[in-house]
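Participant: got a sequence here, can you build the structure:
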Amino acid sequence: MSATAAPARTAVTRSLRHDPLWRTVRLHAISPSVFFGVPWIILGGALAVTLVIGGIGRGAGAPADIDGMRYSWAVLSPQWYLIVVGVQAVGLTFPLALGFGSTRRDFWLGTALMFLLVSAEMAVAIATLVQIEKATGGWWLGVHMFDALWYGQNGWLVDFYTTFALQLLVLFLGAAATTVYMRWRIRGMVVLAFATVALVLAVIAAITFTRSWPGVFAWFAGIGVVGAFTLVLGLAALCAVGGYLVIRRATTR
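Facilitator: Model (predicted):
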């Protein structure tokens, strides 16, 4: 009797632990276009503009491979919007989640799960589009929309990893900043802004006065793209942990 009851209790406990997280995910997905539609509309618009520019360039006698477009930031165009998504994910959904009986812990973990799903989806798609663009010679126009910046140089897995890390950073950055507002309101945001600017200026000043910029550049060159985006992923994790610590005492008004 006890042998069969123990697995049953374990299954119930796991179900109770996981269901609140998925409930939060479902709350975020009430309007799926916010996470899964608008970013691709933005990216699709950027691609359309890139193709038009490429078509005009080819008609004007541009080379078969418009290499200068590798420095375009069009592939990163959804990131600015996703910062706002991170803000809205907490600012708009947090009061609703608490109203439905979620705890602050369950809400934050469920939000983190949603961010992981969105980041993985975008990373798979963009890494794949990089390969398609390379295989088609820049969509048969020699353009570089996805095969730009650091993309397309180290294979599909690196493109996936870097996109995944960047997506998590922008989402958690927006979410963590919103928790500060919900906890301390305008005063907290002002302190956060001044503290961030002061820290950045202090680091820049320290590097400048010690004439360490060549060493900093050499260090970044040494760790490569993967190492740099591992730092980005670490910063995303720091925002995630910081946001959780703040939201534990945040209020909805």
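Participant: all contacts plus neighbour counts: C-alpha atoms, from now on.
Facilitator: Fine.
Participant: can you report how many residues neighbour the closest residue to residue 65 other than its chain neighbours?
Facilitator: Nearest residue to residue 65 in three dimensions, chain neighbours excluded: residue 142, at 4.2 Å (Cα to Cα, 6 or more residues apart in numbering). Residue 142 sits with 23 neighbouring residues when counted by other Cα atoms under 10 Å.
Participant: could you also give me the structure for this second sequence? I'd like to compare it with the first:
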Amino acid sequence: MSTATTAVPADTRAGGPSRILAVFRFHFVNPTIVAWMPLGITGIIFAMNWAIWFIVHTATTEGGEEMSNGTSWSGASMFIFVWLLVLAVQAMNRTFHLALGLGATRRDYYLGTVAALLVACAGWAIVFGVLGLVEDATGGWGLNGHMFASVYFGDDGPFARTWYVFLLMLFFASLGLVAGALWVRWRTWGILGFGVVLGFLLIGGLAWIALTNAWAQVGAFFAGLGFAGAYPLLLIPVVVAGLLGFLALRRATARS
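Facilitator: Sure thing, here's the model as predicted:
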């Protein structure tokens, strides 16, 4: 999450937990990439959406409820989830070889990187949760708009919504983590293979549901789980991606 030209903590060569902490700190040396840039872009996206809500609100005769129903399906906030995916890939691409050259082991590097991503996801989920509270308290920023309290994040209250957002952020970050590890190990071929496998898994799953005419059963299954039961299922691919990322990284060399 930092650039290779930034300063490196002096204790990278220390043992065990000290190396993990050094790698963790290394990823936050440049806060612009981790915080300020995505925060600024999110602010711009919000301003553009607010302007659209204002135009629609003043140019139509629809009631506030109709306006609210329309904006509740907004995907404007998805930028930050994709950013976390890219951030994970970028972090490993820019810091892995340098960290190894400074004495960090692959295991310590991976654990430090995972810890940094966990903290980044938690921090952004809290920001998301606070903005969602403000959105609720102001009636959709005064215009019945939705960006941080969209229908995708459930209706189980602000704390549950923050938890769901955190889990979704972990999912995207874990995809970036394994993609970054594959890039470090096999470069372009690793990313291409990862994309092909994901594509076949997705298409295969949809084909299986379609061929068995199981759409109703799948829908009923997730409806029965609700948001509280469905979102934690994301931890399964998160753990799988984490293990795959470590397996790919353990054989990567400083000259991969």
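Participant: map the residue nearest to residue 65 of the first structure across to the second structure for me.
Facilitator: Applying TM-score structural alignment, one finds that residue 142 of the first structure aligns to residue 144 in the second structure.
Participant: wait, doesn't its match sit right on residue 63?
Facilitator: No - Residue 144 of the second structure is not in contact with residue 63 according to Cα atoms under 8 Å; the separation is 9.8 Å.
Participant: what is the strand or helix carrying residue 224 of the second structure packed up against?
Facilitator: Element membership for residue 224 of the second structure, per DSSP states H and E: helix 215-230. If you count contacts as 3 or more Cα pairs under 8 Å, 6 or more residues apart in numbering; DSSP states H and E, helix 215-230 of the second structure packs onto helix 158-186.
Participant: what span of the first structure is the helix it packs on aligned with?
Facilitator: The aligned range for helix 158-186 of the second structure is 156-184, by TM-score structural alignment.
Participant: after superposition, how close is that stretch to the second structure?
Facilitator: Compared with the second structure after fitting, stretch 156-184 of the first structure has a mean deviation of 1.4 Å; criterion: mean Cα distance after the TM-score superposition for the first structure.
Participant: now do the contacts for the residue nearest to residue 65 of the first structure.
Facilitator: Shown in contact with residue 142 of the first structure (Cα atoms under 8 Å, 6 or more residues apart in numbering): 54, 63, 64, 65, 66, 67.
Participant: now, of the residues you listed, which are buried?
Facilitator: Neighbour counting by 16 or more other Cα atoms under 10 Å classes 54, 65, 66 among the contacts of residue 142 of the first structure as buried.
Participant: which SS state does the second one fall under?
Facilitator: Think residue 65 of the first structure. What DSSP: H, G, I helix; E, B strand; the rest coil gives for residue 65 of the first structure is coil.
Participant: any idea how far residue 54 of the first structure is from it?
Facilitator: Using Cα to Cα, to the nearest Å, we find residue 65 of the first structure at a distance of 10 Å from residue 54 of the first structure.
Participant: mutual contacts of those two, please.
Facilitator: Residues touching both residue 65 of the first structure and residue 54 by Cα under 8 Å, 6+ apart: 141, 142, 143.
Participant: surely the first one is in contact with residue 58?
Facilitator: Yes - counting by Cα under 8 Å, residue 141 of the first structure touches residue 58, with 7.1 Å between them.
Participant: more crowded one of the two?
Facilitator: Taking neighbours as other Cα under 10 Å, residue 141 of the first structure and residue 58 compare with residue 141 leading, 23 against 17.
Participant: now do the contacts for the more buried one.
Facilitator: Contacts of residue 141 of the first structure by Cα under 8 Å, 6+ apart are 51, 54, 55, 58, 64, 65.
Participant: check residue 180 of the second structure too.
Facilitator: Residue 180 of the second structure is in contact with 88, 89, 90, 91, 92, 93, 245, counting by Cα under 8 Å, 6+ apart.
Participant: map the first one across to the first structure for me.
Facilitator: The one in question is residue 88 of the second structure. Aligned counterpart of residue 88 of the second structure in the first structure: residue 86 (TM-score structural alignment).
Participant: for the helix or strand harbouring its match, list every residue counted as buried.
Facilitator: Per DSSP H and E, residue 86 of the first structure falls inside helix 78-91. Buried residues in helix 78-91 of the first structure, counted by 16+ other Cα under 10 Å: 78-79, 81-91.
Participant: tell me how far the counterpart of residue 195 of the first structure in the second structure lies from residue 141 of the second structure.
Facilitator: By TM-score structural alignment, residue 195 of the first structure lines up with residue 197 in the second structure. Using Cα to Cα, residue 197 of the second structure is found at 42 Å from residue 141 of the second structure.
Participant: and those two? Which one has more around it.
Facilitator: residue 141 (15 against 12).
Participant: who touches that one in this structure?
Facilitator: By Cα under 8 Å, 6+ apart, the contact list for residue 141 of the second structure reads 50, 134, 135.
Participant: run the last query once more with 10 Å
Facilitator: Residues in contact with residue 141 of the second structure (Cα atoms under 10 Å, 6 or more residues apart in numbering) are 50, 53, 134, 135, 147.
Participant: for residue 147 of the second structure, see how far away the first one is.
Facilitator: Residue 50 of the second structure sits at a distance of 9 Å from residue 147 of the second structure (criterion: Cα to Cα).
Participant: and those two? Which one has more around it.
Facilitator: Neighbour count, other Cα under 10 Å: between residue 50 of the second structure and residue 147, residue 147 has more, with 24 against 20.
Participant: just say helix, strand or coil for the more buried one.
Facilitator: Look at residue 147 of the second structure: counting by three-state DSSP, its state is coil.
Participant: tell me who's in contact with it.
Facilitator: Residue 147 of the second structure neighbours (Cα under 10 Å, 6+ apart): 45-46, 49-50, 71-78, 128, 131-132, 135, 140-141.
Participant: of these, which stay in contact in the first structure?
Facilitator: Mapped onto the first structure and checked by both residues aligned by TM-score structural alignment, their matches' Cα atoms under 10 Å, the contacts of residue 147 of the second structure keep the contacts 45-46, 49-50, 71-78, 131-132, 135, 140-141.
Participant: filter those residues to the buried ones?
Facilitator: Neighbour-count burial within those applies to 45-46, 49-50, 71-72, 74, 76-77, 131-132, 135, 140; the criterion is 16+ other Cα under 10 Å.
Participant: which one of those is nearest residue 158 of the second structure?
Facilitator: Closest approach between these and residue 158 of the second structure, by Cα to Cα: residue 132, at 7.1 Å.
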